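Novice: Below is the structure, and that's it, no one-letter string:
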């Protein structure tokens, strides 16, 4: 092989070596920058997509489907309007709602969800209950009202109805209710007296808890004060009312004092007043009643069995 043939090969080798050195140098520089960047900003974990809400094709209902009971439900996904026996039922943003059945509710009800593609219906069967009925066949139904009662009562009823017309914003309806006071149950929801000539008196609209005057009363769930009597009403005495949202409200009767004011947002367990015997009461006790729209609810079904006194 001639020298002329060898020289070009050597040049090519030198050129390749130079190219390798440049490439290696660039690699080192890039590796150095990568290490520097890693030290300054560690790699982030990939973001996972937000978990989608489950699609509901039917209603979900939780609670006792009986007279005096209340149910929390969720409407099918995409529901634009919800009705119970033809009356509109409000829904929260997540499609949840509250419905209730009066003490004398009929045996069936119809729940209807309207959607862009049609309707979903659910026939509800409301179980009957046996109520404590007391017969007083020798007594007239009504005692003669006093002139003062006749004068004051219309204004009191107007104040109560006005309070119940308020639609306060509260999520108390979603909570598990607690008893506002712990004690002996002295009067049960739904009890009723039958008087002379078979005339029926109004049934007992709430639950009575016997406790000494001054015993603290707490909020059974979050709510907004919608009525706090300035002076005792003729029947209810010092009356306090809380709106728990979605048309559900509590009333506390015969209080010895009221510790909150109209418009206050109250949290569950917060003291709101004290047991007393103001108004028409024969002894110190708390009368607690619950109402959803025009339907009265049994507090025992909402708060559960009375806990043992401490």
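Specialist: Nice, thanks for sending it over. Since this is a predicted model, take the numbers as computed values, not measurements.

Novice: Every contact and neighbour count from this point should use C-alpha atoms.
Specialist: Noted.

Novice: so how far is residue 234 from residue 148?
Specialist: Taking CA to CA, to the nearest Å as the measure, residue 148 falls 9 Å from residue 234.

Novice: Just want to know which of those two has more residues nearby.
Specialist: Ranked by neighbour count (other CA atoms under 10 Å), residue 148 and residue 234 place residue 234 first, with 16 against 9.

Novice: First-to-last residue distance for stretch 263-275?
Specialist: Note: stretch 263-275 ends 22 Å apart using CA to CA.

Novice: Buried ones in that stretch, by neighbour count?
Specialist: 265, 266, 267, 268, 269, 270, 271, 272, 273, 274, 275 (16 or more other CA atoms under 10 Å).

Novice: Is the fourth one in a helix, a strand, or coil?
Specialist: Read it as residue 268. coil (DSSP: H, G, I helix; E, B strand; the rest coil).

Novice: Give me the nearest residue to it, chain neighbours excluded.
Specialist: residue 221 (4.2 Å; CA to CA, 6 or more residues apart in numbering).

Novice: Mind checking what secondary structure the one you found has?
Specialist: Classified using three-state DSSP, residue 221 is coil.

Novice: what does residue 10 give?
Specialist: Quick answer, by three-state DSSP: residue 10 is helix.

Novice: Tell me how many other residues crowd it.
Specialist: Around residue 10 there are 11 residues (other CA under 10 Å).

Novice: got a list of what it touches?
Specialist: Listed by CA atoms under 8 Å, 6 or more residues apart in numbering, residue 10 has no contact partners.

Novice: measure it to residue 4 for me?
Specialist: Residue 10 is 11 Å from residue 4, by CA to CA.

Novice: could the buried residues of stretch 263-275 go into CSV alongside distance to residue 28?
Specialist: Formatted as CSV, the buried residues of stretch 263-275 follow (distance: CA to CA, whole Å):
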residue, distance to residue 28
265, 66
266, 66
267, 64
268, 65
269, 67
270, 68
271, 71
272, 73
273, 77
274, 80
275, 82
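
Novice: Which single one of those is nearest to residue 206?
Specialist: residue 275 (15.2 Å; CA to CA).

Novice: any chance you could map the strands in the stretch 1-150 of the chain?
Specialist: In the stretch 1-150 of the chain, the strands defined using DSSP state E, counting those that start in this stretch lie at 60-62, 70-74, 81-84, 87-88, 96-100, 108-115, 118-125, 133-135.

Novice: also this one, for the comparison:
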């Protein structure tokens, strides 16, 4: 059976696009601004993971140069006594600068005011010389660049238990403030295993107890972030060893200046001391 040919139909004219439907012009495309992405609390003692704007060649944080990973990721943190604002500036390969102003929220620290004057301890010249050497080792360790990638990870608690000392707590004697507590204390029996909170490289492992810290272990997590574990009874790793998150690195003790067995865990990013509680999250139930 022969199918009759269809009659030709004139094509309908295409509708003229409205301005909102029109394809974007090159000028409109150029108006899209690159931006920062940030994750974490913008507060005293907090740390942020960020991604720099696409095309960033140089990044500063309050005027200081900040390293940026090949994928654009970076880390910044705020000291316990950080001011109320901070500025990120990214310089792009086309010469533009992208600025981001950060409002840093204050924290209410635990302050204990004591009417009497601060007790003074008598120390010998020999102790001062010993202490100076210990501080030199700590400063040299923190200056090491290992390329560790633990800064990208979710941190876990190196040990679980009762928190017996909070980061930032401070005593004021007769109006004179003493040094604030630079880490967090977790009370557990001597011998309790201590785990690495994130990947890292051992940058200090004090075989001989330091005068204050006792057996001190330090891990570099990369990008200027490092952990310190104080008062250990034992250190199970060596300087230069690459450590995995959750790996056993030592055991709780009360070496150095400690009145009982506990772990003092402190975190530092460059010169900023930061709160482990904000990095690892709420303390889980003790295992």
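Specialist: Nice, thanks for sending it over. Just so it is clear, the structure is predicted and the values come from calculations on it, not from any experiment.

Novice: Against residue 235 of the second structure, how distant is the spatially most central residue of the second structure?
Specialist: For the second structure, the residue nearest the mean C-alpha position is residue 47 (4.7 Å; CA atoms, centre = their mean). From residue 47 of the second structure over to residue 235 of the second structure the distance is 28 Å, taken as CA to CA.

Novice: In the second structure, what residue corresponds to the residue nearest to residue 268 of the first structure?
Specialist: Matched across to the second structure, residue 221 of the first structure falls on residue 198, judged by TM-score structural alignment.

Novice: what do you get for residue 173 of the first structure?
Specialist: Aligned partner of residue 173 of the first structure by TM-score structural alignment: residue 151.

Novice: Please work out how many residues are found near its match.
Specialist: Residue 151 of the second structure has 20 nearby residues by other CA under 10 Å.

Novice: The nearest residue to it once chain neighbours are set aside: helix or strand, and which one exactly?
Specialist: Counting by CA to CA, 6+ apart, residue 221 is the residue found nearest to residue 151 of the second structure once chain neighbours are left out, at 5.3 Å. Following DSSP states H and E, one finds residue 221 of the second structure within strand 215-222.

Novice: Tell me the residues of the first structure aligned with the next helix or strand after that strand.
Specialist: Following strand 215-222 of the second structure in sequence order, the next helix or strand is strand 225-232 (DSSP H and E). Under TM-score structural alignment, the match for strand 225-232 of the second structure in the first structure covers residues 248-255.

Novice: now the matching stretch, how far from the centre of its chain.
Specialist: 17 Å (CA atoms, centre = their mean, to the nearest Å).

Novice: Am I right that residue 159 of the first structure sits in a strand?
Specialist: No: applying three-state DSSP, one finds residue 159 of the first structure to be helix, outside a strand.

Novice: what does it align to in the second structure?
Specialist: With TM-score structural alignment as the criterion, residue 159 of the first structure pairs with residue 137.

Novice: Give me the secondary structure label for the closest residue to that match other than its chain neighbours.
Specialist: Using CA to CA, 6+ apart and skipping residues adjacent in sequence, the residue nearest residue 137 of the second structure is residue 204, 7.8 Å away. Assigned state for residue 204 of the second structure: strand (three-state reduction, three-state DSSP).

Novice: Residue 204 of the second structure against residue 239, yeah?
Specialist: Yes: under the criterion of CA atoms under 8 Å, residue 204 of the second structure is in contact with residue 239, at a separation of 5.7 Å.

Novice: Those two - which one has more neighbours?
Specialist: Neighbour tally, residue 204 of the second structure and residue 239, criterion other CA under 10 Å: the higher count belongs to residue 204, 21 against 15.

Novice: average distance between the strand holding residue 221 of the second structure and the first structure?
Specialist: Comparison of strand 215-222 of the second structure with the first structure after fitting gives an average deviation of 0.2 Å (mean CA distance after the TM-score superposition for the first structure).

Novice: Next, report how far that strand is displaced from the centre of its chain.
Specialist: The answer for strand 215-222 of the second structure is 13 Å, by CA atoms, centre = their mean.

Novice: That strand to strand 225-232, inter-axis angle?
Specialist: 170 degrees (axes from the mean of the first three to the mean of the last three CA atoms, to 10 degrees).

Novice: okay, the angle between strand 215-222 of the second structure and strand 73-77?
Specialist: Using the same axes, to 10 degrees: strand 215-222 of the second structure against strand 73-77 is 140 degrees.

Novice: For residue 273 of the first structure, give its distance to residue 184 of the first structure.
Specialist: 18 Å.

Novice: So residue 248 of the second structure sits against residue 236, correct?
Specialist: Yes: look at residue 248 of the second structure against residue 236 with CA under 8 Å: they come within range, at 7.4 Å.

Novice: check which helix or strand covers residue 279 of the second structure.
Specialist: Here residue 279 of the second structure is assigned to helix 276-280, by DSSP H and E.

Novice: Can you check which part of the first structure that helix sits on?
Specialist: Using TM-score structural alignment, helix 276-280 of the second structure pairs with 299-303 in the first structure.
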